[in-house]
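A.B. asks: I would like to see how this sequence folds:
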Amino acid sequence: MSEFREKTISGISWSVVGQVGNQVVTFVLGVILARLLSPREFGLVGMVMIFTGFAGLFSDLGLGAALVQKQDVEERHLSSVFWLNVGVGGLLAAGFAAGAPLVAEFYDEPLLTPITMVLGANFLIGGVSSVHQTLFRKKIDFKSLAVVEITTVLGSGILGALMAYTGFGVWSLVAKGLLNSALTAVFLWVMSPWTPKLMFDWDATKELMGFSLNLLGEKTINYWVRRVDDLLIGKALGSDALGLYTKSYGIMLLPTRKISGVISRVMFPSLSTIQENEERVRLVFFRMTRTIALLTFPMMLGLMAVSGSFVIGVFGDQWAGMIPLLRVFCVIGLMQSIGTLKGNLFLSQGRSDLMFRVGLFVKPILIAGIVIGLQWGVMGVAYGYSIAVFLGTYPEWRYAGQLVGFTYSDLAYDLSGIFTCAAVMGGLVYTLGLALPTEWPHWLQLLTQVPTGMVLYWALVHTFDVQAYRQTLGLLAEQWRKRMQTTASQ
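C.D. replies: I've put the predicted structure just below:
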């Protein structure tokens, strides 16, 4: 038990380092690019990414997650998956090179033909490094992944910013994405002790397929639910509207995906190692979920409160259309920051089949919300999607919770204290924004509201002794004592 706990804490710690570093670099470089480029250029890349993102689901056929979940992985599994990934990646790259004119014709944007052809090369690059990345995850070695992530994001981001500054326009975003994939592959190969063998065992692959194909089916449905809004907006409303929409959604995802992703990436391999102990899985899951909510709930409600000063002060007047969208997405982010974790329960318990069946029921609700909302423009899509997310939350949590013995009400009650403190803080920060002098520049309003919100939230969780806050302080104190003891003994 001690070894499991230490590996999990170490994995989370290094995942935090990687994701925080990644997030800071991504945000700073993203602001620079947003200042140098227009919503249209982000929208053009977003149009292509709808299709490349979908094809990317098939690049490893869900076999990476199957390797993590399987306890007794052998060389025949690893090498077989590697060569399958390379083959599929090559086919996808060739397919996008041939089908690029169709993408351009669909959107009536001729420039998308060369963009699609170049971005398609990412599939082949990713295919040669997928297994290496999976092995680091399986060993809960997130220190190595942190180094790779920060280095590649920084290197590719600097190239993109330099190209945007010198007038390359949309190609700066294309080059940024391509270099990120290439650097990731190079670093993973250099840092990994594993190299593939010239062997392919179809029986070994079939052993993984039962788990992976159900997961792939669920991911496919989930992907189109998440991307059908981009597809319809790009087709019906154009690249400018899509640029505003995707930028708003991306800002919402930065804190939720990075923080949830930090723990979620560690949670799946960790829970897989204790999958037979239902009570222990439940306790670990609740503790991790509380930790995430402690950070993401105030971020989402705080961002909603300062959205006006944040968008104008950081990105500039040309992005003002993001403000109402961002406010709606903050509500979605509140639910998704913990909602993304439930997949770890299905996967760690080997129930990708149940996750797929639940998705078949829930995802049409989300698609309907998007399609209905489209008739009221980009804001209608945002509202329709948020309502649908709310309606689909209960059945997903119900079946995930049944696997380890908790109900939706148990989870809601467990997180109620954190939500109340975050909501009170958000309301006070919004009121403060109304009281500030209107002649103040937006950046000064932001610098006043954000620190005030941080202090208010800390005061609330500390005063009311919120369980997640108390546990997090205890864990930090424990790790500090261990580090001091290690330093003293050296």
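A.B. asks: switch to C-alpha atoms for all contacts and neighbour counts from now on
C.D. replies: Fine.
A.B. asks: what about the helices in the stretch 151-300 of the chain?
C.D. replies: 170-191, 202-236, 239-273, 278-305 (DSSP state H, counting those that start in this stretch).
A.B. asks: what comes up buried for the first one?
C.D. replies: Counting neighbours by 16 or more other Cα atoms under 10 Å, one finds that the buried residues in helix 170-191 are 170-185, 187-189.
A.B. asks: how deep is residue 228 tucked in, by neighbour count?
C.D. replies: 16 (other Cα atoms under 10 Å).
A.B. asks: is it true that it touches residue 366?
C.D. replies: No. Between residue 228 and residue 366 there is no contact under Cα atoms under 8 Å: 9.6 Å.
A.B. asks: surely residue 386 touches residue 333?
C.D. replies: No. Assessed by Cα under 8 Å, residue 386 is found out of contact with residue 333, at 9.4 Å.
A.B. asks: one step back: tell me which of the helices of the stretch 151-300 of the chain lies nearest to residue 58.
C.D. replies: Closest to residue 58 of the helices of the stretch 151-300 of the chain is helix 202-236 (Cα to Cα; 7.5 Å).
A.B. asks: so which elements touch that closest one?
C.D. replies: Applying 3 or more Cα pairs under 8 Å, 6 or more residues apart in numbering; DSSP states H and E, one finds that helix 202-236 makes contact with helix 39-56, helix 63-69, helix 75-107, helix 239-273, helix 352-373.
A.B. asks: circling back to that earlier point, between residue 386 and residue 333, who's got more neighbours?
C.D. replies: Shown here are residue 386 and residue 333; by other Cα under 10 Å, residue 333 has more neighbours (27 against 21).
A.B. asks: hmm, who's touching the helix or strand hosting that one?
C.D. replies: Residue 333 is part of helix 322-339, with elements assigned from DSSP states H and E. Here helix 322-339 makes contact (Cα atoms under 8 Å, 6 or more residues apart in numbering) with 244-245, 247-249, 251-253, 256-257, 259-260, 289, 292-293, 296-297, 300-301, 303-304, 307-308, 311, 379, 382-383, 386, 389-390, 393, 397.
A.B. asks: this one as well, want them side by side:
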Amino acid sequence: MAWRWGTQVFAQLITWASTFAVIRILTPADYGLFAMTQAVLTALAFLNGYSFATSLIQAKEIDDRRVGQVFGMLIVAGVGLAIVQSLFAPVAAAYYGQPMVEDMLRVQAVIFLATPFIALPSALLARRIEFRNQGLVNLLCAVVGASTALILALGGSGVWALVFAPIAMAAARAIGLTISAKLLVKPVFDFRGAWDIVSFGGALTLCQFLWIVQSQSDVLIAGPAFSPGDLGIYTTSLFLVLIITGKFIPPINEVLFPALSELAKTGRPLAPFFIRTLRTVALVTAPLYIGLALTAEATVLTIAGDKWADMIPIIAGLTLAMPFFALQIVCSPATNAIGKPRIYVATSTAGAILFPAAFLIGVSSGPMGLVHAWWFTAPALLAITLALTLPAIEVRIGDLLKQLFPVAVACALMAAVVTAVKSVLPEMAAPFELAILAATGGVTYGAALWMLWPHILTETWAMLRSRKANPADVVTPA
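C.D. replies: Now for the predicted structure:
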């Protein structure tokens, strides 16, 4: 966890530095065009075969033939998707009414060709619970992507800076992971005897499809209704807000799934580790999101400038839904680890119904209508997910709420103090106001936990320092 998540933090610092610089160079319309292509790219990505590679993590035994079969499936999927996206590009351009989308999609199709050389080595390394090299490769990819985006933006390439940066990152990741995993197996295109791969991977593929419906429905629904500028304001706001859940939570899941799978294979209980994970996620994400809601104006003006000022109410509103969203994301590894992907399918189905329905209602009110949709859907989906997940891994809702209560109280105290300080601050430059409010919030939050629930901080620190954990000790009653 230290390697995978720690290197992700450093990688994101590199990416943030580049992103904030590129935002100041490009326009909202550039980001709107890019969001249109990402909706298509992501919509097809659920068929990239990544879930077939994931099946290798959960399987009790694997051999060269099994690995070769997965490699073959990934190659077939990658080549097929690249062709499909190239053929579909004119249709997407016509749907959005933006001719440039066609050329962008055809160039972006090459990303699918790199997927087999990313998914398979990632799965093999995860099965061995080896995340050091993966973390180092992520750092390399961050440098490559950030450099590509910034150089092209400074050179006047416009939206193409956003197009080529992910392609460069995919190439670097494919090369780095293939070398790290020492992937020498040949692809096998004879898929006889691979039903277990297809069945487990198929369930996860269905979940990926449902996730895409949930996560891309806002852009697909708002794309024809909004101008490129308004769509760019909303999607860029969402991108900035989702940096925490979209960049920091997935690495936790990447470690959590193989780790819980090993526990499940040996018959050890998952409940203590699951509760600790949710508490840790809340401990980190909740104060960051509440703090961002309170400092949205100073944050936007500091990192993006006045031309992005329309993002301020969007970001302030979206952050209120994100703590619920973050907790929901980390539930699926537990049920997948015990061989019950149907629970993941059920929660994914709920998300694929709730989010599009709410966005269809909210789109008529503009970007803020989509924000209001998030306020309803994120808490509702978390409630559904916990109702299905907790009984499966034998966790009582009361035990979970007891562990989350200190985080909620500390965040409330932090919000009260930051609001009070903000009300008495004289007018000053946005960066200075942001620094003062961020420092005030961080100190207040840390002090509240240290004075009222010091065991939470000491347990979290002990978990980070220790290579082994006693499941009987990971959750201390409040």
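A.B. asks: where does the TM-score land?
C.D. replies: Once superposed, the chains reach a TM-score of 0.94 (TM-score structural alignment, normalised by the length of structure 2), with 468 aligned residues with a Cα RMSD of 1.8 Å.
A.B. asks: residue 78 of structure 1: which of the helices of the stretch 151-300 of structure 1 is closest?
C.D. replies: Taking those one by one with Cα to Cα, helix 202-236 is closest: 8.9 Å.
A.B. asks: check the mean deviation of that closest one from structure 2.
C.D. replies: Taken against structure 2, helix 202-236 of structure 1 registers an average deviation of 1.4 Å after superposition, with mean Cα distance after the TM-score superposition for structure 1.
A.B. asks: report the angle between that helix and helix 39-56.
C.D. replies: Interaxial angle of helix 202-236 of structure 1 relative to helix 39-56 (axes from the mean of the first three to the mean of the last three Cα atoms, to 10 degrees): 150 degrees.
A.B. asks: and the gap between the alignment partner in structure 1 of residue 185 of structure 2 and residue 77 of structure 1?
C.D. replies: Correspondence of residue 185 of structure 2 to structure 1, assessed by TM-score structural alignment: residue 196. Noted for residue 196 of structure 1: a distance of 10 Å to residue 77 of structure 1, by Cα to Cα, to the nearest Å.
A.B. asks: quick one: residues contacting residue 333 of structure 2.
C.D. replies: Each residue near residue 333 of structure 2 by Cα under 8 Å, 6+ apart is listed here: 253, 256-257, 260.
A.B. asks: identify, from these, the entry nearest to residue 81 of structure 2.
C.D. replies: Relative to residue 81 of structure 2, and with distances defined as Cα to Cα, the nearest of these is residue 253, at 25.8 Å.
A.B. asks: how about whatever residue of structure 1 lines up with that closest one: what's its closest non-neighbour residue?
C.D. replies: By TM-score structural alignment, residue 253 of structure 2 lines up with residue 264 in structure 1. Excluding the flanking residues, the one nearest residue 264 of structure 1 by Cα to Cα, 6 or more residues apart in numbering is residue 341, at 6.1 Å.
A.B. asks: any idea how far residue 293 of structure 1 is from the one you found?
C.D. replies: Separation of residue 341 of structure 1 from residue 293 of structure 1 (Cα to Cα): 11 Å.
A.B. asks: same check on residue 381 of structure 1?
C.D. replies: Distance from residue 381 of structure 1 to residue 293 of structure 1, by Cα to Cα: 26 Å.
A.B. asks: kindly report the same for residue 409 of structure 1.
C.D. replies: Residue 409 of structure 1 is 16 Å from residue 293 of structure 1, where distance means Cα to Cα.
A.B. asks: trace stretch 402-420 of structure 2 over to structure 1 and give me the residue numbers.
C.D. replies: Aligning stretch 402-420 of structure 2 against structure 1 (TM-score structural alignment) gives residues 413-431.
A.B. asks: average offset between the matching stretch and structure 2?
C.D. replies: With mean Cα distance after the TM-score superposition for structure 1, stretch 413-431 of structure 1 departs from structure 2 by a mean of 1.5 Å once superposed.
A.B. asks: flag every buried residue along that stretch.
C.D. replies: So stretch 413-431 of structure 1, judged by 16+ other Cα under 10 Å, has buried residues 414-415, 417-419, 421-426, 428-430.
A.B. asks: now the helix holding residue 333 of structure 1: which residue numbers in structure 2?
C.D. replies: Taking TM-score structural alignment as the measure, structure 2 aligns residues 311-328 with helix 322-339 of structure 1.
A.B. asks: for the matching stretch, what is the distance to the chain centroid?
C.D. replies: Between the centre of stretch 311-328 of structure 2 and the centre of its host chain there is 14 Å, according to Cα atoms, centre = their mean, to the nearest Å.
A.B. asks: just stretch 94-112 of structure 2 next, same as before
C.D. replies: Put simply, stretch 94-112 of structure 2 sits 23 Å off its chain's centre (Cα atoms, centre = their mean).
A.B. asks: gap between the two ends of it?
C.D. replies: End-to-end distance for stretch 94-112 of structure 2, by Cα to Cα: 23 Å.
A.B. asks: which residue, other than its chain neighbours, is closest to residue 281 of structure 2?
C.D. replies: Nearest residue to residue 281 of structure 2, sequence neighbours excluded (Cα to Cα, 6+ apart): residue 327, at 6.8 Å.
A.B. asks: burial count for that neighbour?
C.D. replies: There are 24 residues near residue 327 of structure 2, going by other Cα under 10 Å.
A.B. asks: for residue 240 of structure 2, same thing?
C.D. replies: Residue 240 of structure 2, neighbours per other Cα under 10 Å, totals 16.
A.B. asks: and residue 253 of structure 1, by the same measure?
C.D. replies: Neighbour tally, residue 253 of structure 1, other Cα under 10 Å: 20.
A.B. asks: what does residue 91 of structure 1 align to in structure 2?
C.D. replies: Matched to structure 2 by TM-score structural alignment, residue 91 of structure 1 sits across from residue 80.
A.B. asks: what's the answer for residue 72 of structure 1, then?
C.D. replies: Residue pairing (TM-score structural alignment): residue 72 of structure 1 is matched to residue 61 of structure 2.
A.B. asks: measure its match to residue 292 of structure 2 for me?
C.D. replies: According to Cα to Cα, residue 61 of structure 2 and residue 292 of structure 2 sit 46 Å apart.
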